[in-house]
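Student: This is a predicted model, with the sequence first.
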Amino acid sequence: MNQDPFQMDSLGASKEHVLVVDDDFGTLECLEETARVMGLAVSAASTGEDALRIFERDQPDLVVTDVRMPGMDGLTLTQRIKTLQPDCPVIIVTGHGDEETAVAALKAGASDYLRKPFQLLELKSTIVRSVSLVRSRRVEMSAALSVERVESYYELKNEPELVSGLLTCLLRPVDPWLSETQRLHLRVACQELLMNAIEHGNLEISAEEKLQAVLADSYERLLEARRADPRLNRRRVRVWIKHDVKERRFVCRICDEGHGFDWRRFVSASPSQMLERMGSGRGIFLIQTLLSECRYHGNGNEVTVTIHYDDQSQAAGLHAPSSGVSV
């Protein structure tokens, strides 16, 4: 008897865990049964809220979710999942009239989509593609564990829309050495630092200007105007990273070519004062809360972040300027 080509065991890896989400019982039952027959471990939810709770608790490898659901829809669920676990593949299931939402979900990080009514073969093929992504990522993580030292230098244009993808490349060597919480904290903090370097540093967009532009739906115009300024468009963000297993730490140094800022006044502010700020200083408070070591240098346009692989406390603290970490 021929073996089912879509049987996950035939792909030669341990059993993956898929979370299926749909408010229609018939569709949910079909998704659940198909994944189980394929050899996957399965969890099911009929609402986005329940799905998010299951995801946070069980950390499944793959999510298949309907777009249109009462309460939390598939787009919002995808966004929340990608915040928690950027590498988790999400398959969006759409119906007629959901095309715009599906496109938004794909832009938010969904890896694939199915359109109702779908054929069983189409469902299985889509799941196999996403499981292959999971397994490729697992191989990458295993390979990364054999790399004991990495030193890299990057020079970046002022393109905020590319920061998220860039971070995936920058942080890949260190991913296997960190807990889920450390990975999330490091990614959020580095994203904040890179965005600050581009917007506030190189392009000289103040927190107040950005807030007003966002509220007026004119942020893209503001960004393009600054990038077209001959005085600003040649500026670059420079990033040095060092991953060292023997030293058990990851160091990232970020420099912009702006005028800097008085970071010392933010260090001396109390948590309540920082939280009250609408724009300026809130990013520093976020970084200060998430990371154990973050050092600003000189006039504030250079910052060094250090994370220790065995540091589980993540105690907050910005430090006075030092000679810097040699990367």
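Tutor: Thanks, I have it. Keep in mind it's a predicted model, so treat the numbers as computed, not measured.
Student: going forward, measure contacts between C-alpha atoms and count neighbours the same way
Tutor: Fine.
Student: in which helix or strand would I find residue 91?
Tutor: strand 90-94 (DSSP states H and E).
Student: Show me what the next helix-or-strand element following that strand is packed up against.
Tutor: Where DSSP H and E defines the elements, the next helix or strand beyond strand 90-94 is helix 99-107. The helices and strands touching helix 99-107, judged by 3 or more C-alpha pairs under 8 Å, 6 or more residues apart in numbering; DSSP states H and E, are helix 74-84, strand 90-94.
Student: Can you say which of those is packed in most?
Tutor: Comparing these by mean neighbour count (mean count of other C-alpha atoms under 10 Å), strand 90-94 comes out on top with a mean of 26.
Student: alright, now check it against this:
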Amino acid sequence: MKILVVDDEPSLREFLAESIRSQGYEVLAACDGCEALELFEAQNPELVFSDIRMPRMDGLDFLSAIRDRNRETIVVLVTGLGNEEFALEALRRGANDFLRKPFTQQALFPLVEKYAGIIATRSRLQETLNFIVRRSFVMSLDNHMERVPIVVQRLMLETGEAIPADQRLGVRIGLVELIANAIEHGNLEITYEEKMAAMNASLDGIQNLHQQRLAQPHLAARRVTIDFTMDSEACTWTITDEGSGFDWTLLPSPLDPENLEHPNGRGIFLARLHFDSVDFLGAGNQVRVRKLLPRPPAASDGKPASSSASPAASTPAPAP
């Protein structure tokens, strides 16, 4: 897997590149968006870490250039204190995640591992499910985090080509986040404070914490159930864990830039960007997400299409 690192600060660029390289990945490095775009076009990396504030071409323009060329590349924007509004704009433009400076290898490595798993399990087979009118099935998953990307790839395979190509990566990442939350915070009862303490303790701290919880039979026996349905209008996934739930009304607002700094609800925050609805049910141990599907074009009646745009289509996007 090729990973592109972009930052105008030599020390941070070198730290990022060497840290990722130490995990066995091929790393490309660039000092600004212009140089990075040349590398991107020549090398086609699967994962990009890019600073936002850079000379010549900043991270937002570089992100837009990537999305013009490839919707499947995973892009993580690196933000500094006070750049929360830029981070939100990056997510609106199609960034998949963000990493806030200053950061440690304990924060970096789980992010790289998560997206490496998603990239490794992308299907290269011809999808043949495009004529299904309605389908549904249920999966039951144990609490081994390394299986989550494979399960999500299977879930995405069931959708055929119903979800537009430029939205599939976002949906895939959103499902990974929500299922991981169901395992970690639901079934294994790991609090956000415990997770952060484990990540800060050592590079394998979070893995050790997982193993400690899995050693408890009553936690290890729990399952995550994923109920999937697809019809002509939408794909719907209902994810249920066997934990005690939580008060979902206390989740931070995804529209508040200050919440970019909080680890609480990070996965849910990112998931909200990729689904048309995210609803918590019951005690909070069940979440239902829905992705609306494009309507098929109406049959032609021989009349020329109207040249006037609909009000919704002509409404400009809200300012960041």
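Tutor: Okay, I see it. Note that this is a predicted model, so its numbers are computed, not measured.
Student: Give the aligned range of the strand holding residue 91 of the first structure in the second structure.
Tutor: Under TM-score structural alignment, there is no match for strand 90-94 of the first structure anywhere in the second structure.
Student: For that strand, what is the distance to the chain centroid?
Tutor: Strand 90-94 of the first structure sits 19 Å away from the centroid of its parent chain (C-alpha atoms, centre = their mean, to the nearest Å).
Student: burial count for the residue nearest to residue 34 of the first structure when sequence neighbours are not counted?
Tutor: Nearest residue to residue 34 of the first structure, sequence neighbours excluded (C-alpha to C-alpha, 6 or more residues apart in numbering): residue 124, at 7.5 Å. Counted with other C-alpha atoms under 10 Å, the neighbours of residue 124 of the first structure add up to 17.
Student: Burial check on the aligned residue in the second structure for residue 203 of the first structure, number of neighbours?
Tutor: With TM-score structural alignment as the criterion, residue 203 of the first structure lines up with residue 188 in the second structure. Residues near residue 188 of the second structure, counting by other C-alpha under 10 Å, number 26.
Student: thinking again about what came up before, what's the distance between the residue nearest to residue 34 of the first structure and residue 61 of the first structure?
Tutor: Counting by C-alpha to C-alpha, to the nearest Å, the gap from residue 124 of the first structure to residue 61 of the first structure is 16 Å.
Student: The residue nearest to residue 34 of the first structure maps to what in the second structure?
Tutor: With TM-score structural alignment as the criterion, residue 124 of the first structure has no equivalent in the second structure.
Student: before we move on, which element is residue 124 of the first structure in?
Tutor: helix 120-145.
Student: Which strands or helices does that helix pack on?
Tutor: Using 3+ C-alpha pairs under 8 Å, 6+ apart: helix 120-145 of the first structure touches strand 62-66, strand 112-115.
Student: Show me which positions of that helix end up buried.
Tutor: Using 16 or more other C-alpha atoms under 10 Å as the test for burial, helix 120-145 of the first structure gives 123, 124, 126, 127, 128, 130, 131, 133, 134, 135, 141, 144.
Student: angle of that helix against strand 90-94?
Tutor: With axes from the mean of the first three to the mean of the last three C-alpha atoms, to 10 degrees defining the directions, helix 120-145 of the first structure sits at 160 degrees from strand 90-94.
Student: average offset between whichever helix or strand comes after helix 120-145 of the first structure and the second structure?
Tutor: For helix 120-145 of the first structure, the following helix or strand on the C-terminal side (DSSP H and E) is strand 149-156. Overlaying the second structure shows strand 149-156 of the first structure at a mean distance of 0.9 Å from the equivalent residues (mean C-alpha distance after the TM-score superposition for the first structure).
Student: Strand 149-156 of the first structure maps to which residues in the second structure?
Tutor: Strand 149-156 of the first structure covers residues 134-141 of the second structure once aligned (TM-score structural alignment).
Student: The matching stretch: how far from the chain's middle?
Tutor: 22 Å.
Student: Give me the residues contacting the host helix or strand of residue 239 of the first structure.
Tutor: For residue 239 of the first structure, the host element (DSSP H and E) is strand 237-244. The set of residues external to strand 237-244 of the first structure that reach it, using C-alpha atoms under 8 Å, 6 or more residues apart in numbering, is 148-158, 170, 173-174, 194, 197-198, 202, 249-257, 327.
Student: Tell me roughly how far the helix or strand just after it lies from the second structure on average.
Tutor: Next along the chain after strand 237-244 of the first structure, taking DSSP H and E as the criterion, comes strand 249-255. Using mean C-alpha distance after the TM-score superposition for the first structure, strand 249-255 of the first structure ends up 0.5 Å from its aligned counterpart in the second structure, as a mean over the superposed pairs.
Student: By how much does the following helix or strand past strand 249-255 of the first structure deviate from the second structure on average?
Tutor: Downstream of strand 249-255 of the first structure, the next assigned helix or strand under DSSP H and E is helix 264-267. Here helix 264-267 of the first structure, set against the second structure after superposition, deviates by a mean of 2.2 Å using mean C-alpha distance after the TM-score superposition for the first structure.
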